[in-house]
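Peer 1: test case, fold it:
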Amino acid sequence: MANEEGKRRAARAAMRFVEPGMTVGVGTGSTVAHFIDALAEVSNDIEAAVSSSEQSTRLLQERGIRVVDLNSTGELALYVDGADECDPQRCLIKGGGAALTREKIIAAASRQFVCIIDPSKRVEVLGKFPLPVEVIPMARSHVARALVLLGGQPVWRDGVVTDNGNWILDVHNLRITDPVGLEAEINQIVGVVTVGLFAARRADVVLTGEGD
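Peer 2: The predicted structure follows:
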């Protein structure tokens, strides 16, 4: 399980950004689960966590870490999350776990965004992983038609409802050479809640779990 070991090492490496008394923004996914395990070891030293999903909230609370609402914290010093793809400029595709909107909100509210990935998530150009787009349910077909015009092939992630009560379209066959531009363009489509491109607010630090 080389990937699992890479995830664990990246998650452990992120702990060096955690300082006593912090309220830490916590993302979602299998790599973040390792980070939550590591965070639990210093739970008495941190103030609380702000969680990006019901799944992460459950994991945090099970480990005795207090979870608070972002509206009550002000700006966060640190946000730690994984990614489905990461390019050399630290632009990301996120949303494989359908938590992209809350993840993007916490990233925007944080001074430092540390992304933890295993080495397999590194790519030269984003787009091999289908790009998730969270949509208002009644707008699904309208948004899908607009995404086709952008050159993508949207597929409804049937049976998945986000924590916000919305649906996900996964856009295949994109080669994303201008992540900032595409992020802005998709976000302008009426009915889109947000797109899983983290480019305007990209990661400040990427830890890949390789070597040291």
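Peer 1: hey, let's count contacts and neighbours off CA atoms from now on
Peer 2: Noted.
Peer 1: let me see the contact set for P130.
Peer 2: Going by CA atoms under 8 Å, 6 or more residues apart in numbering, P130 touches 170-174.
Peer 1: strands along the protein, start to end?
Peer 2: 23-26, 48-51, 76-81, 85-86, 92-93, 110-116, 131-135, 153-156, 167-172, 192-195, 197-198, 205-207 (DSSP state E).
Peer 1: pretty sure S56 sits against G27.
Peer 2: Yes: using CA atoms under 8 Å, S56 is in contact with G27, at 7.1 Å.
Peer 1: and the two? Which one has more around it.
Peer 2: In this view S56 and G27 are compared by other CA atoms under 10 Å, and G27 has more residues nearby, 31 against 21.
Peer 1: pull the number of nearby residues for the closest residue to the more buried one other than its chain neighbours.
Peer 2: Closest residue in space to G27, ignoring its immediate chain neighbours: D81 at 4.3 Å, by CA to CA, 6 or more residues apart in numbering. By other CA under 10 Å, 28 other residues sit near D81.
Peer 1: do K7 as well
Peer 2: Around K7 there are 27 residues (other CA under 10 Å).
Peer 1: report the contact partners of it.
Peer 2: Taking CA under 8 Å, 6+ apart, one finds 30-31, 34, 116-118, 208-209 in contact with K7.
Peer 1: tabulate those (TSV), appending distance to R202 and neighbour count.
Peer 2: Below are the contacts of K7 laid out as TSV (distance: CA to CA, whole Å; neighbours: other CA atoms under 10 Å):
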residue	distance to R202	neighbour count
S30	20	15
T31	18	25
H34	22	19
I116	13	29
I117	14	29
D118	17	25
T208	15	24
G209	19	22
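Peer 1: of the residues you listed, which is the nearest to A14?
Peer 2: The shortest approach to A14 among the contacts of K7 belongs to I116, at 7.2 Å (CA to CA).
Peer 1: before we move on, back to that, okay, the residue nearest to G27 and A33: tell me how far apart.
Peer 2: For D81, the distance to A33 equals 10 Å [CA to CA, to the nearest Å].
Peer 1: residues contacting the residue nearest to G27?
Peer 2: Counted by CA under 8 Å, 6+ apart, D81 has contacts 26-29, 31-32, 103, 113-116.
Peer 1: can you do 7 Å?
Peer 2: 26-28, 32, 114-116 (CA atoms under 7 Å, 6 or more residues apart in numbering).
Peer 1: please give the structure of this sequence too, so both can be compared:
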Amino acid sequence: MDKQQQDALKKAAGIEGAKFIEDGMIAGLGTGSTVRFLVDELGRRTQEEGLKFTGVTTSRRTAEQARGYGIEIVDIDDVDHIDLAIDGADEVDKDFNGIKGGGAALLWEKIVNENSDYNIWIVDESKVVDTIGAFPLPVEVIPYGAGHVIKRFEAKGYQPVLRLDAEGNDVRTDENNYIVDLHLGRIDHPQELAEDLINTVGVVEHGLFLDRVNKVIVGNPNGPRVLTVSGK
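Peer 2: This next block holds a predicted model:
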């Protein structure tokens, strides 16, 4: 699939996701290339249809994009709940386990996810896999002692790589932390891995999103598919 085709599927998923946001909602807006299409569509609805909702974003760049359309953005601590959060995912399997954090926003994404009554992911079909792990698993690590955390990961065979930008500089999150990507290939026991990572001193959060989504909208050449998690 070339980039043009993939972007078309992302756009279709984003437009479909935007349909779930209604007047008066407090909505969580995620981060990433698919979410950009979501925000574009919400901006169109705001300007052309008079849609009025309050947004809580998972990154400063999403906040900037949304405000550019006149969408009201508030801090998460200024609301007592979030009605619905819509975000992307880097991988999602048949059991709805997900990997997120390719855009280095996983900590804020998980906080918004945790405080939302309902969560939707929007993805193109390339993100749907049998087993997660081919996409490197992001882990947010504080800078102090990060080298020791990386050595611990190396000893466990996690194949960690400190994420760098195109200029070779350390990638920093909105909380000024590092991202360490674990090149695992496949993750057969995600719950066990999640426990190990979050209990590693120096780790702030990891990109495993397990049992955290209600619905997944998949961009497909024949039109978006909406997958609903059983019991949710």
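Peer 1: reformat the strands of the first structure as TSV; add distance to H142 of the first structure.
Peer 2: As requested, those are exported to TSV (distance: least, CA to CA, whole Å):
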stretch	distance to H142 of the first structure
strand 23-26	33
strand 48-51	31
strand 76-81	31
strand 85-86	27
strand 92-93	22
strand 110-116	33
strand 131-135	10
strand 153-156	11
strand 167-172	11
strand 192-195	10
strand 197-198	20
strand 205-207	35
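Peer 1: out of those strands, which comes closest to A146 of the first structure?
Peer 2: Nearest to A146 of the first structure, of the strands of the first structure and by CA to CA, is strand 153-156 at 9.6 Å.
Peer 1: how about that closest one: buried residues?
Peer 2: 153-154, 156 (16 or more other CA atoms under 10 Å).
Peer 1: now stretch 110-121 of the second structure
Peer 2: Those would be 110, 112-113, 115-116, 118-121, for stretch 110-121 of the second structure by 16+ other CA under 10 Å.
Peer 1: in the first structure, which helix has the most residues?
Peer 2: helix 2-14 (DSSP state H).
Peer 1: matching residues in the second structure for that one?
Peer 2: Using TM-score structural alignment, helix 2-14 of the first structure corresponds to residues 5-17 of the second structure.
Peer 1: I73 of the second structure: what's its closest spatial neighbour, skipping adjacent residues?
Peer 2: G55 (4.6 Å).
Peer 1: how about the one you found, what's its match in the first structure?
Peer 2: So G55 of the second structure corresponds to A49, using TM-score structural alignment.
Peer 1: wait, its match sits on M22?
Peer 2: No: A49 of the first structure is beyond contact range of M22, at 8.3 Å (criterion: CA atoms under 7 Å).
Peer 1: so which of those two has more stuff around it?
Peer 2: More crowded of A49 of the first structure and M22, by other CA under 10 Å: A49, with 27 against 15.
Peer 1: distance of E48 of the second structure relative to E22 of the second structure?
Peer 2: Noted for E48 of the second structure: a distance of 14 Å to E22 of the second structure, by CA to CA.
Peer 1: and the two? Which one has more around it.
Peer 2: E22 (14 against 9).
Peer 1: right, and G196 of the first structure touches F129 too?
Peer 2: No: with contacts counted by CA under 7 Å, G196 of the first structure stays clear of F129, the gap being 10.9 Å.
Peer 1: just checking, what residue in the second structure corresponds to I168 of the first structure?
Peer 2: Checking TM-score structural alignment: I168 of the first structure goes with I179.
Peer 1: how about that match: what's its closest non-neighbour residue?
Peer 2: E140 (4.7 Å).
Peer 1: and that neighbour, what pairs with it in the first structure?
Peer 2: Aligned partner of E140 of the second structure by TM-score structural alignment: E134.
Peer 1: what's the neighbour count on that match?
Peer 2: Around E134 of the first structure there are 28 residues (other CA under 10 Å).
Peer 1: next one: it from V148 of the first structure, what distance?
Peer 2: E134 of the first structure is 16 Å from V148 of the first structure, by CA to CA.
Peer 1: got a list of what T58 of the second structure touches?
Peer 2: Counted by CA under 7 Å, 6+ apart, T58 of the second structure has contacts 29-31, 105, 108-109, 112.
Peer 1: can we see that at 6 Å?
Peer 2: Contacts of T58 of the second structure were listed using CA atoms under 6 Å, 6 or more residues apart in numbering, and they are 30, 108-109.
Peer 1: again with Q153 of the first structure
Peer 2: Listed by CA under 6 Å, 6+ apart, the contact set of Q153 of the first structure reads 171-172.
Peer 1: what residue in the second structure is paired with it?
Peer 2: Aligned counterpart of Q153 of the first structure in the second structure: Q159 (TM-score structural alignment).
Peer 1: mind checking how far the residue nearest to G223 of the second structure when sequence neighbours are not counted is from L162 of the second structure?
Peer 2: Spatial nearest neighbour of G223 of the second structure, chain neighbours left out: A12 (7.4 Å); criterion: CA to CA, 6+ apart. Separation of A12 of the second structure from L162 of the second structure (CA to CA): 33 Å.
Peer 1: count the neighbours of the nearest residue to R172 of the second structure once chain neighbours are set aside for me.
Peer 2: Closest residue to R172 of the second structure apart from its sequence neighbours, by CA to CA, 6+ apart: Y178 at 5.2 Å. Neighbour count of Y178 of the second structure, defined by other CA under 10 Å: 25.
Peer 1: for the nearest residue to P154 of the first structure once chain neighbours are set aside, give me its contacts.
Peer 2: Counting by CA to CA, 6+ apart, V171 is the residue found nearest to P154 of the first structure once chain neighbours are left out, at 4.1 Å. If you count contacts by CA under 6 Å, 6+ apart, V171 of the first structure has them with 130-131, 152-154.
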